[in-house]
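1. Fold the following and give me the result.
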Amino acid sequence: MTTADDRATGAPEGTPAARAPRPADRLADRDALGDRVLTLPNLLSVLRLLGVPLFLWLLLGPHADGWAIVVLAVAGATDWADGKLARALGQSSRLGALLDPAADRLYIVATLVAFVLRDVIPLWVVVLLLVRELVLGVTLLVLRRAGWPPLQVHYLGKAATFLLLYAFPLLLLADGDNPVAAVAQPIAYALTVWGAALYLLAGVLYVGQAVGLLAGSRRAGARP
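-> As a prediction, this is how the structure comes out:
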């Protein structure tokens, strides 16, 4: 699964505040990616974004779960390919660094909402994960106002996204009364529980990292 750090590079985690790069330096590093728009990786990211409404319609309209799984699989394949191509072709860009994680989050949120409407998963699971997204959204806005770019993706966040995006099609397969559902159900539930737990833990780590950066900036600004 590709993530934002396939397109952009941030400061390493655990950097002491006294030696951490200034917000302006971090923004300069991100801006150094370039402003190209018409690239193959960006095209794949846009196609993945366009698949979100199609995916939702398949789940909530005709309940064409098989085709919805195909869309999800294609999204996962392009998610892997766009980061690899960006590095191989030298086509990393600021737009790509924004589109890639945005598409992942949209698929996760869209799937959670659709699953609640179809009673595939309980509401409390969705509420927890959506609250996590809301908190992270506010955190990113605060960082941006302080001059910091979005945080580098943590490996736990990568693992959580990987588990959830594999759990979703299995949850669809488990939503039925057939031999395939009986086999898919325990695997789907296990992946969902572990993915949700890691997703929440990654959110806590992101917020902690953001608090550290903001506190370091304030201490640096308070020095004579």
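
2. From now on I want contacts and neighbour counts done on CA atoms only, so please keep to that.
-> Will do.

3. For R118, give its distance to L171.
-> As judged by Cα to Cα, to the nearest Å, R118 and L171 stand 11 Å apart.

4. And L156, by the same measure?
-> Counting by Cα to Cα, the gap from L156 to L171 is 22 Å.

5. In terms of neighbours, single out the busier of these two.
-> When neighbours are counted by other Cα atoms under 10 Å, L156 and L171 differ, and L171 comes out ahead with 22 against 17.

6. That one is in contact with Q185, isn't it?
-> Yes - using Cα atoms under 8 Å, L171 and Q185 qualify as a contacting pair, with a distance of 6.8 Å.

7. where exactly do the helices run in this structure?
-> Here the chain has its helices, by DSSP state H, at 23-31, 40-60, 65-89, 94-117, 123-145, 155-174, 179-222.

8. Next up, the contacts around S93.
-> 7, 33-37 (Cα atoms under 8 Å, 6 or more residues apart in numbering).

9. Mind doing that once more with 7 Å?
-> Contact partners of S93, counting by Cα atoms under 7 Å, 6 or more residues apart in numbering, are 7, 33-36.

10. Of those residues, just the buried ones, ChimeraX syntax please.
-> Selecting only the buried entries of the contacts of S93 in ChimeraX, with 16 or more other Cα atoms under 10 Å as the criterion:
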select :7,33
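
11. So which of the contacts of S93 is the closest to A196?
-> R7 (24.9 Å; Cα to Cα).

12. A88 versus that closest one, what's the distance?
-> R7 is 11 Å from A88, by Cα to Cα.

13. Name the nearest of the contacts of S93 relative to A197.
-> Set against A197, the nearest of the contacts of S93 by Cα to Cα is R7 (25.9 Å).

14. That closest one reaches L98, doesn't it?
-> No - in this structure, R7 is not within contact of L98 by Cα atoms under 7 Å, at 8.7 Å.

15. Second input sequence below; structure requested for side-by-side comparison:
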Amino acid sequence: MTAGESVRGTDSAPVDRVLTVPNALSALRLLGVPAFIWAIATRHDAIALVILMASGITDYLDGKIARHYGLVSRVGQLLDPIADRLYIVTTLVGLAWRDIIPWWLVAILFAREAFMAVVVLIAKRHGWTGLPVHFIGKAATFNLLYAFPALLMAEGDGWLASLARPIGWGFAWWGTVLYWVAGILYAVQLRQLIARRGAR
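-> Got it, this is the predicted structure:
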């Protein structure tokens, strides 16, 4: 999900509140990005793993709390997808740089980001600031965010690495496929919205 693609808690109208628990969680996730970059670059894998796991947990909690307690906000709709993107991008580059994942996988996921950038640009030209979120898009992000800690744990030898390796790659492949399926669905969704407007 790109910044214009995700709408957290679309089942309620966003408000202008800034100081909310979901927004605080999203802000903490953003603050964790430079710490993760340092940890992965200096091979402090335990710290990097904790940051990634905390990111996945808070990503789930901020949306859940926002929807359940009516705390959906415009700030949250901006912060949440930005945090998602930063973690995915920095983790992909960091893991590829460490030779944990191949660079061609990074290229496939970055190509999807470029594709979605075009979709969002077209949407904005027609007056939409974002597309309604759907389950597959969020599921793709969750799969990727869960894949990265497992792949980091798979680095090295031992029973834990052997256990984490198939789990990590399973989440990675499902996440990659769902990521592209979600992108195509967003494009189809946008085409339908444009056609519907043109038919009026």
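
16. show me what contacts the aligned partner of I187 of structure 1 in structure 2?
-> In structure 2, the residue paired with I187 of structure 1 is I167, using TM-score structural alignment. Applying Cα under 7 Å, 6+ apart, we find I167 of structure 2 in contact with A150.

17. Give the aligned equivalent of G63 of structure 2 in structure 1.
-> Match for G63 of structure 2 (TM-score structural alignment): G83.

18. just to revisit the earlier point, put together CSV for the helices of structure 1, with distance to T3 of structure 1 on each row.
-> What follows is the helices of structure 1, written out as CSV (distance: least, Cα to Cα, whole Å):
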stretch, distance to T3 of structure 1
helix 23-31, 15
helix 40-60, 12
helix 65-89, 7
helix 94-117, 6
helix 123-145, 16
helix 155-174, 7
helix 179-222, 14
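
19. about what we covered before: want to try JSON lines for the contacts of S93 of structure 1, with distance to L136 of structure 1 as columns?
-> Output for these, formatted as JSON lines (distance: Cα to Cα, whole Å):
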{"residue": "R7", "distance to L136 of structure 1": "20"}
{"residue": "L33", "distance to L136 of structure 1": "24"}
{"residue": "G34", "distance to L136 of structure 1": "26"}
{"residue": "D35", "distance to L136 of structure 1": "25"}
{"residue": "R36", "distance to L136 of structure 1": "27"}
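
20. Map the contacts of S93 of structure 1 onto structure 2 and name those still in contact.
-> With both residues aligned by TM-score structural alignment, their matches' Cα atoms under 7 Å, the contacts of the contacts of S93 of structure 1 that structure 2 also has are 33-36.

21. re the thing from before, the match of G63 of structure 2 contacts A8, correct?
-> No - contact criterion Cα under 7 Å: G83 of structure 1 and A8 do not qualify, at 10.2 Å.

22. Show me which of these two is the more surrounded one.
-> Taking neighbours as other Cα under 10 Å, G83 of structure 1 and A8 compare with G83 leading, 26 against 22.

23. Give the aligned equivalent of D16 of structure 2 in structure 1.
-> Residue pairing (TM-score structural alignment): D16 of structure 2 is matched to D35 of structure 1.

24. before we move on, what about L145 of structure 2?
-> Counting by TM-score structural alignment, the partner of L145 of structure 2 is L165.

25. With R98 of structure 2 instead?
-> So R98 of structure 2 corresponds to R118, using TM-score structural alignment.

26. so who does T90 of structure 2 touch?
-> With contact set as Cα under 7 Å, 6+ apart, T90 of structure 2 has these partners: I37.

27. run the last query once more with 10 Å
-> 33-34, 36-37, 40, 96 (Cα atoms under 10 Å, 6 or more residues apart in numbering).

28. now V188 of structure 2
-> Taking Cα under 10 Å, 6+ apart as the test, what V188 of structure 2 contacts is 119, 182, 194.

29. When you filter the residues you listed down to buried only, what's left?
-> 119, 182.

30. Tell me the one among the contacts of V188 of structure 2 nearest to G175 of structure 2.
-> A182 (10.1 Å).

31. D100 of structure 1 against A86, yeah?
-> No - counting by Cα atoms under 10 Å, D100 of structure 1 does not reach A86; the two are 11.1 Å apart.

32. Overlap in contacts, the two.
-> Counting by Cα under 10 Å, 6+ apart, the shared contacts of D100 of structure 1 and A86 are 6-7, 41-42.

33. can you put the residues you listed in CSV and add distance to L198 of structure 1?
-> Listed next are those as CSV, based on distance: Cα to Cα, whole Å:
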residue, distance to L198 of structure 1
D6, 20
R7, 23
P41, 28
N42, 28
